[in-house]
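Visitor: Give the three-dimensional model of this entry:
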Amino acid sequence: MEYDPQNPFARILRGELPSLRVYEDDFTVALMDIMPQADGHVLILTKEPVAEVFELSAEGAAACMRTARRVARAVKTALNPPGVMIVQLNGSAAGQTVPHVHFHVIPRHAGLDLKLHAAVAADMTQLREFAERIKAALSTDA
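Guide: Here you go, the predicted model:
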């Protein structure tokens, strides 16, 4: 998959599109997925302009994993799911739809199927509530 600098995640990183950010550091941004597969679904974006993880620098890859781990802990604390899934897709054959490296942190509950990927927009009031709860959990996990 080829990188497109006009992809929605690049535009979010440049401030051209709005987002509900829950965390940011020098290498990554974590934000609520506006078309979540489950309540509390968070995306971890690299700030590097690369489409697939194979192109990501070692430092960028380590930063993404650190952020994914930290956000997953916060999701577990804030929302108390019995499980948390961390997913990263490369190429359209793998299901990647946005040509920008990103990780999904998805709370999981037994017996609840995931919603279809990028199919239904979230209720923004509920999304803001989840974002605040996750940010609060992140603030206590330095």
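Visitor: For the rest of this, base every contact and every neighbour count on C-alpha atoms.
Guide: Will do.
Visitor: For stretch 98-112, give the distance from the opening residue to the closing one.
Guide: 25 Å (Cα to Cα, to the nearest Å).
Visitor: Give the buried residues for that stretch.
Guide: Going by neighbour count (16 or more other Cα atoms under 10 Å), the buried part of stretch 98-112 is V98, P99, H100, V101, H102, F103, H104, V105, I106, P107, R108.
Visitor: what do you get for stretch 38-55?
Guide: By neighbour count with 16+ other Cα under 10 Å, stretch 38-55 contains the buried residues 38-53.
Visitor: Can you flag which of those residues belong to strands?
Guide: Among the buried residues of stretch 38-55, DSSP state E puts V42, L43, I44, L45, T46 in strands.
Visitor: how about the nearest residue to the most centrally placed residue in the chain, chain neighbours excluded?
Guide: Against the mean C-alpha coordinate of the chain, by Cα atoms, centre = their mean, the closest residue is L43 at 0.6 Å. Distances taken as Cα to Cα, 6 or more residues apart in numbering put H104 closest to L43, at 4.8 Å, once the chain neighbours are dropped.
Visitor: Next, the second sequence, to be compared with the first:
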Amino acid sequence: MSSECIFCRIVAGEIPCAKLYETETVLAFLDIAPVRKGHALVLPKAHHPDLWSLPAGLGDDLLAAMQAVGRAVVAATGAEGLNVGMNNREAAGQLVPHAHFHLIPRNAGDGLALWAQSSYAGQVEMARLAEAIRARI
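Guide: Reported below is the predicted structural model:
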């Protein structure tokens, strides 16, 4: 636990939350500043700053929580779909440096745009980048 991390303080019960789901390793609660009503956060109870610091075994617990909470959010809000997202590091919009997933209920035509599309200059540029990524895996 990090005493400076707001999510660690929520996990410890020092700060209240609208709790949705809890296991030994995972906590889910409603986001206090939702993109849409029902916007939930799913996070490991242990402090891990981002995706790359999560232990592999914890992934199963997080996925099970996202599935259970996601189904419930969709049912409770009447949503037609659900976005699952994770921001990693400040440059990507991560506001709290504690790994967490956003579950955002969606409906057709709700006006929420999450990503603007881009493109490659061509197949050569795309192939070069793919090779550079593969070389680092």
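Visitor: sorry, back to before: which two in the ones in strands among the buried residues of stretch 38-55 of the first structure are spaced the farthest apart?
Guide: V42 and T46 (13.3 Å; Cα to Cα).
Visitor: Give me the contact list for the top helix by length along the second structure.
Guide: The helix that spans the most residues within the second structure, counting by DSSP state H, is helix 58-77. If you take Cα atoms under 8 Å, 6 or more residues apart in numbering as the criterion, helix 58-77 of the second structure is touched by 20-21, 25-26, 28, 37-40, 42-44, 79-82, 103, 105.
Visitor: now do stretch 80-98 of the first structure
Guide: Outside stretch 80-98 of the first structure, the residues within contact range by Cα under 8 Å, 6+ apart are 1, 7-9, 51-53, 68, 72, 75-76, 101-110.
Visitor: For the second structure, just list every one of the strands.
Guide: Taking DSSP E to define them, one finds strands in the second structure at 19-22, 26-30, 40-44, 81-85, 101-106.
Visitor: Ok, which of these comes nearest Q123 of the second structure?
Guide: Going by Cα to Cα, the one of those nearest Q123 of the second structure is strand 81-85, 27.7 Å.
Visitor: List the buried residues of the closest one.
Guide: Quick answer for strand 81-85 of the second structure (16+ other Cα under 10 Å): L82.
Visitor: average offset between that strand and the first structure?
Guide: On superposition with the first structure, the mean distance recorded for strand 81-85 of the second structure (mean Cα distance after the TM-score superposition for the first structure) is 0.7 Å.
Visitor: Test my guess that A51 of the first structure contacts V101.
Guide: Yes - when contacts are counted by Cα atoms under 8 Å, A51 of the first structure is listed as touching V101 (5.2 Å).
Visitor: quick revisit: aligned to the residue nearest to the centre of the first structure, what sits in the second structure?
Guide: Matched by TM-score structural alignment, L43 of the first structure corresponds to L41 in the second structure.
Visitor: With A30 of the first structure instead?
Guide: Under TM-score structural alignment, A30 of the first structure pairs with A28 in the second structure.
Visitor: ok, its match - contacts?
Guide: Residues near A28 of the second structure by Cα under 8 Å, 6+ apart: K19, L20, Y21, E22, A40, L41, V42, L43, A65, V69.
Visitor: mind redoing it with 7 Å?
Guide: By Cα atoms under 7 Å, 6 or more residues apart in numbering, the contact set of A28 of the second structure is K19, L20, Y21, E22, A40, L41, V42, L43.
Visitor: Relative to G111 of the first structure, how far out is the residue nearest to the centre of the first structure?
Guide: On the measure of Cα to Cα, L43 of the first structure and G111 of the first structure end up 23 Å apart.
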